[in-house]
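Asks: Sharing a sequence plus its predicted fold:
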Amino acid sequence: MAQTDVEIEGPARGLTAAQVAERVGRGQVNDVPVRSSRSVGQIVRANVCTVFNAIMGTLFAIILVVGPIQDGMFGFIVLANALIGIVQELRAKHTLDSLAVVGGARPTVRRDGVAAEVPPDRIVLDDVLLLGPGDQVVVDGTVIEAEGLEIDESLLTGESDAVVKRHGDTVMSGSFVVAGGGSFVATRVGREAYAARLAEEASRFTLVDSELRNGISRILKICLILLVPAAIGLILGQLLGQDADTDEAIRRMVAGIVVMVPEGLVLMTSVAFAIGVVRLGRQRCLVQELPAIEGLARVDVVCLDKTGTLTEGGMDVAELRLLEAPDAAGDEAYVRRVLGTLGASDPRPNASLQAIAAAFPAPGGGWRATDTLPFSSARKYSAAALAEPEEPGAVWLLGAPDVLAPADHPRLAAVDELNARGLRVLLLARAQGSPGVAEPTVAAGAEPVALVVLEQRMRPEAPDTLRYFAEQGVAAKVISGDNAVSVGAVARRVGLDGGTAVDARGLPAEPDEFADAVAGGAVYGRVTPQQKREMVRALKSRGHTVAMTGDGVNDVLALKDADIGVAMGSGSPATRAVAQIVLLNNNFAALPTVVAEGRRVIGNIERVANLFLAKTVYSVFLAFAVILTAVPYPFLPRHMSLVSALTIGIPAFFLALAPNHERARPHFVRRVLRLALPFGLIAGAATFGVYLLARAHYGGTEASREAESSAATLTLFLIALWILVIVARPLTWWRTLLLGLMAAGFAVPLSVPWLQDFFELSLDGRQLPAVAVAVAVAAGVLLELVFRLAPRYVPDLPAES
């Protein structure tokens, strides 16, 4: 209803200013906080307060105290890792907050008999709210005025048909008006309103269950367990066994400890996810959490809400079926002009009339409506008196066939068959005589002229997307609150062969039987919001990784409990808040892109994880070998930073961004360790062996320490480079070039004097460097044997692709 300054008397007058103030004082206000994402503080804490940052930050602080700064280069990884996560999530938050503001409603409230717009958070209990076409219902209430009022509750129930509301009926927050007008009294506001209760139940933020992140966390915990005794043993060994000064002992202890932590793997995972987020952003796909990309790539069941996901908010004319008629009304061109005039006659057409207007343009040339009766769900038809060129015309009716003609009418035999296919059928009929359009008897004896067959508008990308999921072994299930016949018809039209659509009201109540029924079917109608949630849980209980798509408040709980929630950008703020992925342009076809991006990330991170974890293994080996043999630790932190950068950090960045189409597989940690463990042991044993030979050759004095460390560093670099060669296969031109550049990068600090001083690297003589190279070659042969024999015993190792 439009805003007015005319005062209203009686119950619809609304509250007085004093009554409003009284309710505000009692806290009976619609004070639901706008929640579109995590707060800034929550985002910062989640990305800063991690086990990884605690470990690396402590070690970096130690180096800042004892110096020099070149031994603390690893500290920048901590900063970079935290910044990537924070910046990405803040971008997602800004987008969602903008969407929430754009979608905000401005309800009209009548107080003291005068209507005025107020913000939603100023509404109080017992307020009288006015409704007109397009208005959103922001609180729950009871209708007190209704003039052809029809409410769309699809965001709450999934039912696509509008619901007629009369005096005394209930309206729920989250619905909106599609026709007519009226007013209602607010009976539940704030957190008590229906939509708010659903959103509140789903408001607790939970992270995506990421196998990569969980696996890396497990590795970090193991490193933390090993780190403490290794640190104590190293510092005591350097101070007591080698009589080293305190600063030198601390530096070498940090060198031994910092390489145990796969800090680059944490950073590389964040970088790979973040770049994936940027790529998906170009497809108008908003990823709220970095690991959500991985999650969708692992999904094996995707649950689809029909309304808003497979279908668009509109209808199309599928067929115009003429019925036998004795005169010009049977001419198709004539009928099209009638329909075109009817479509243009209503200033506020419903979805059916909009489809008719789009299919049959207004004819012009003297065709016009002289009187109209808008469609009403109570009457189930609309009517219009049409003036034809040079003729007075007739009254035409458009509506439900069973209302405008007897059910056994011989010309309506096809209606039941069309309805069974999930199509909507309207009958175009001509009234007998010249009654007024508003006459109750206007439909009596109307002559059927044509059937207008309407179908829900499918998203054009839906069939190809479902075909992609089928090819990838991902099962699709359509779960909707709409009637089962309609849902089944939509499923068939998008190419989903799910058998007979199941009415969810008939599903068994016993949990195991319910789970079996859900796992065995593919198309469900009349599903309540709570049932959607139970279906997701049932599928997860059967070991499935489940994604749920939706756009309405009725989807919130299911989105929340799914492994990955995907919301449409045009959906309710509550769904956008709880979903991990938001399709900003409502393009369902973006999901295969997300899956492909996730597979690229998973496959490449698994590939480079072999580099990082091999480093962790040889670092642990070296640390405990030093403790047991009571010799100085071979390296300074800068040595390990150099080797790690050239054999792991820099090449891993490029490998992590390369194309990769391998399917995601489970057991990330177990599979990676099967290569990383023997690789690391071989590297550690060979490097420590050369170090002991160097100590024996050079004398093991303070003056020879640089030469001894340099020989060990050369051995470790060559073996780590060989591991990189194995992991990088197949060796394409750009990967071969990358390997050559990394080798050249190590040669530079060995040959440039000021870099020799900076890194404390110098190869003394020829004999030990030659031995170091020979040992590295022998270790390389062992690495190749492990790599070739492992597939015989470990069939699920990553393929060379």
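Replies: Received, thanks. Residues are numbered from 1 along each chain as shown.

Asks: CA atoms for contacts and neighbours, from now on please.
Replies: OK.

Asks: quick one: contacts of stretch 596-610?
Replies: Contact with stretch 596-610 is made by 212, 265, 268-269, 272-273, 276, 280, 293-297, 648, 652, 655-664, 668, 672-673, 675-676, 727-728, 798, as judged by Cα atoms under 8 Å, 6 or more residues apart in numbering.

Asks: quick one: the helices in the stretch 51-200 of the chain?
Replies: Using DSSP state H, counting those that start in this stretch, the helices of the stretch 51-200 of the chain run over 51-66, 75-102, 154-157, 194-201.

Asks: list the contacts for E294?
Replies: Taking Cα under 8 Å, 6+ apart as the definition, contacts of E294 comprise S210, V595, G598, R599, V601, I602.

Asks: and V626, what does it touch?
Replies: L234, P632, Y633.

Asks: sorry, that was for A522
Replies: A476, K477, V478, G498, G499, A501.

Asks: Can you report how many residues lie near the last one?
Replies: When neighbours are defined as other Cα atoms under 10 Å, A501 has 21 of them.

Asks: how close does it get to V536?
Replies: To V536, A501 is 18 Å away according to Cα to Cα, to the nearest Å.

Asks: tell me which residues of stretch 545-556 are tucked away?
Replies: T545, V546, A547, M548, T549, G550, D551, G552, V553, N554, D555, V556 (16 or more other Cα atoms under 10 Å).

Asks: One more to weigh against that first structure:
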Amino acid sequence: MTTPAVTSAAGLTDAQVAERIADGRTNDVPTRAARSVSEIIRANVFTRINAILGVLFLIVLSTGSLINGMFGLLIIANSGIGIIQELRAKKTLDNLAIVGQARPTVRRASGTKELPPNEVVLDDVIELGPGDQIVVDGEVLEAANLEVDEALLTGEADPIDKTVGAAVMSGSFVVAGSGAYRATKVGREAYAAKLAEEASKFTLVKSELRSGINQILRFITYLLWPAGLLTIYTQLFTTGADWREAVLRMVGALVPMVPEGLVLMTSIAFAVGVIRLGQRQCLVNELPAIEGLARVDVVCADKTGTLTENGMRLHEVTWLDDRAGDQTNPEIALAALAAADSRPNASMQAIAEAYPEAPGWTETASAPFKSATKWSGSSFGADGNWVIGAPDVLTDQDSPVAERAETVGAQGLRVLLLGQSDRSVDAPDAPGDVTPVALVVLEQKVRPDAKATLDYFASQNVTVKVISGDNAVSVGAVAGSLGLHGETLDARKLPSDQEPLAEVLEEYTTFGRVRPDQKRAMVGALQSRDHTVAMTGDGVNDVLALKDADIGVAMGSGSPASRAVAQIVLLDNKFATLPYVVGEGRRVIGNIERVSNLFLTKTVYSVLLAMLVGVVGLGAELFGADPMLFPFQPIHVTIAAWFTIGIPAFVLSLAPNNERAHTGFVRRVMTAALPSGLVVGIATFVSYVLANPGMSAPAELQAQASTAAFVTLLISAWWVLATVARPYEWWRVLLVATSALAYAVIFSIPLARETFLLDPSNAPMMLTAVGIGLVAAVAIEGLWWAQGRILGEPRRLWRER
């Protein structure tokens, strides 16, 4: 250990700062990896789907049929809604990021103060303490037992001692000691900025939803090519119809194949989730983290700062030696230790509040607190070498002092041992032989909302593991007071190999005396058993575990390093916010699954109908039979999607949804959408074949045949919506009923029928179409119940209260 360096490095003057700002020598790296406004607009306007719809829209306009170009409004709707929601989410995230970002302490000639990272300039002097994140590259000017962890950048597992002249890299963080460094590289020249943004510090959250949507889109793409080419050929070159009619029928076949709302609704669901969580002071650093926490089945919670509040209060100091005379009063030694600590942790802050008057001792050496060693101390020359830390670490675990401390800790109190060492605290073999002087008992207040949060996780079959550096008995007592039952284990007895460690973790609930490297190993062991693990924490000792967990959750009052690596930051420091995050994740997952069912069903029946009509067209060309026009014009498929997919999907994507998240997103969506889409497509085709009067028939009869097929499509597609909306509650019933009522209104108003090119005047055709539609609805209903059996999911018509 090194002797504390004397603070001497001067900071920049205001004139020097202004000069560097004018020259652009500033830390101009964005605080968040977020898209700019112009990027958001471009990303939502210039999409592949908008391009396809735009080309089809121009083709329809060339025919002069403006009403059939109404699907072009989808381009405006898709872009406008996407832009608005993403801008709202960006504003929420940026505002929260400003509150939650790490603010380095910058020393300048005008004074020392905390500044936003982007206000740091080249050659600034930045002070460091435990838990501080290094925001720019630099050279150490002062070092007092300074140790830096660079594991997030280099993979080096052990903290590195930094002496004067050593280089420090942005993205690393201080684990012990204090010091200062001068910024030598800022902005995009800094080390972390040269690595891939965001991924340089932590891996992206695994998103089954994101990868599942991509799989579905690839599947749709494979369907679109053959169906599209066949439709284009048969409608334009085999029907012999007027070119305008043929073009409109071709576009009518192609438009519904495009899943125009699937990606949009997914983006909206995530964006609204970010906004809702932002209203609860929850910063989401990575959007899929909302989904990830909904899938979590194990939560590893730190005790201090999570189950208990950060602040502590000195409960009592118990002398361990009855000798009088030259024996130093332990309160005086505690006051000296507190005064000598420039960066006190919560325990030392409580001691400083109880003993604010320092005795005036001169510190000659210091040893900062480290999670790995669990003690700190100072040497005061003739006044002795004083250490304070875990009783079972500074003395033998079986000693009377350690046993007495454990008895006190069993009441849920934090117990530290104050002792005198026989050597300087910076000696290589410190603390050496420690003479116990007093037990320092601290009180931690249990968070009032902790029990309700733990009860919620228990009701959702989410296992909670309490992992703490405190005494195991004390941690177990706190957990027990919150109703968390299970065995407690001292982490010093944990096996180092992953498989036996995973066995132990399955058996025990509460762990004390856990080192930072053990926290990381415990997360890995749980993941090896296919658990989805969330880690909560606020200290520098939690950083590596937060980084490795599937979801890292940091407290807003925690260290800058812990906030930097976490995917979710609870800025209000409330553990009770986690159930809302879980609920939001479930809303996103469940609603996107419903929406995906609707859009994929539409794509399946559209492709199938186009293929069937195309095959008939090819057969007609080969055998000289009567060719077949596609049954619908663009306006038909546009209004069919309004109330069976578009508007209901938008409502369902934003609705409350507390259903538990399950894996197998793609399998469930495919199992639901493929059979339903096949039923709708076949029913519509049969209805059209029975009603089709042939190419030589008058236009009036062809319009009636198209209307008959349209009626069958509406009935069967509406029943798909009716099953997707289950389990019912009042607003879902209203949504389904409104959809049916909207089409009833369209058919009952003569102007609407004329505008939308509908002719339901042929009663026999309409009765046949309705009958086929009802048969399709019965088939879809039967499939819905059968799918529940196949997937092992109980089907319910009504939501249970």
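Replies: Looks like it arrived, so ask away. Source: prediction; values computed, not measured.

Asks: quick one: TM-score?
Replies: The TM-score (TM-score structural alignment, normalised by the length of the first structure) is 0.72; 725 aligned residues with a Cα RMSD of 5.6 Å.

Asks: In the second structure, what residue corresponds to A614 of the first structure?
Replies: When the second structure is aligned by TM-score structural alignment, the residue opposite A614 of the first structure is T601.

Asks: ok, now how distant is that match from L229 of the second structure?
Replies: 21 Å.

Asks: So between those two, which is more surrounded?
Replies: Between T601 of the second structure and L229, T601 has the larger neighbour count (other Cα under 10 Å), namely 30 against 13.

Asks: Helix, strand or coil: sort out that one for me.
Replies: Assigned with DSSP: H, G, I helix; E, B strand; the rest coil, T601 of the second structure falls in the helix class.

Asks: Do I have it right that it meets S676?
Replies: Yes: here T601 of the second structure reaches S676: they are 6.3 Å apart, a contact under Cα atoms under 8 Å.

Asks: got a list of what the closest residue to D28 of the second structure other than its chain neighbours touches?
Replies: Closest residue in space to D28 of the second structure, ignoring its immediate chain neighbours: G187 at 4.8 Å, by Cα to Cα, 6 or more residues apart in numbering. Contact analysis of G187 of the second structure by Cα under 8 Å, 6+ apart lists R25, T26, N27, D28, V29, V136, A193.

Asks: Dump the residues you listed into a markdown table; add neighbour count as well.
Replies: Listed next are those as a markdown table, based on neighbours: other Cα atoms under 10 Å:
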| residue | neighbour count |
| --- | --- |
| R25 | 17 |
| T26 | 21 |
| N27 | 24 |
| D28 | 16 |
| V29 | 16 |
| V136 | 31 |
| A193 | 18 |
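
Asks: S710 of the first structure maps to what in the second structure?
Replies: Match for S710 of the first structure (TM-score structural alignment): T707.

Asks: I'd like to know how far A774 of the first structure sits from V690 of the first structure.
Replies: 10 Å.

Asks: give me the number of residues near P374 of the first structure?
Replies: Residues within reach of P374 of the first structure, counting by other Cα under 10 Å, total 20.

Asks: go on, L628 of the first structure?
Replies: 12.

Asks: What's it aligned with over in the second structure?
Replies: By TM-score structural alignment, L628 of the first structure lines up with V615.

Asks: Okay, and its match sits in which element?
Replies: Assigned by DSSP states H and E, V615 of the second structure belongs to helix 578-623.

Asks: following that helix, which helix or strand comes up?
Replies: Criterion used, DSSP H and E; the element after helix 578-623 of the second structure is helix 634-641.

Asks: So which bit of the first structure is that next one matched to?
Replies: Under the criterion TM-score structural alignment, helix 634-641 of the second structure matches residues 637-644.

Asks: Name all residues that make contact with L718 of the first structure.
Replies: L718 of the first structure touches V773, A776, counting by Cα under 8 Å, 6+ apart.

Asks: 10 Å instead?
Replies: Neighbouring residues of L718 of the first structure by Cα atoms under 10 Å, 6 or more residues apart in numbering: 643, 647, 683, 687, 724, 743, 746, 772-773, 775-777, 779-780.

Asks: Likewise for I69 of the first structure?
Replies: F60, I63, G75, R638.

Asks: Please apply the same query to I235 of the first structure.
Replies: 241, 244, 246, 248-254, 256, 627, 633.

Asks: Quick check: it vs D71 of the first structure, distance?
Replies: On the measure of Cα to Cα, I235 of the first structure and D71 of the first structure end up 17 Å apart.

Asks: Check the secondary structure at the residue nearest in space to the middle of the second structure for me.
Replies: The centroid of the second structure falls nearest to A289 when counting by Cα atoms, centre = their mean (1.2 Å). The local conformation at A289 of the second structure, judged by three-state DSSP, is helix.
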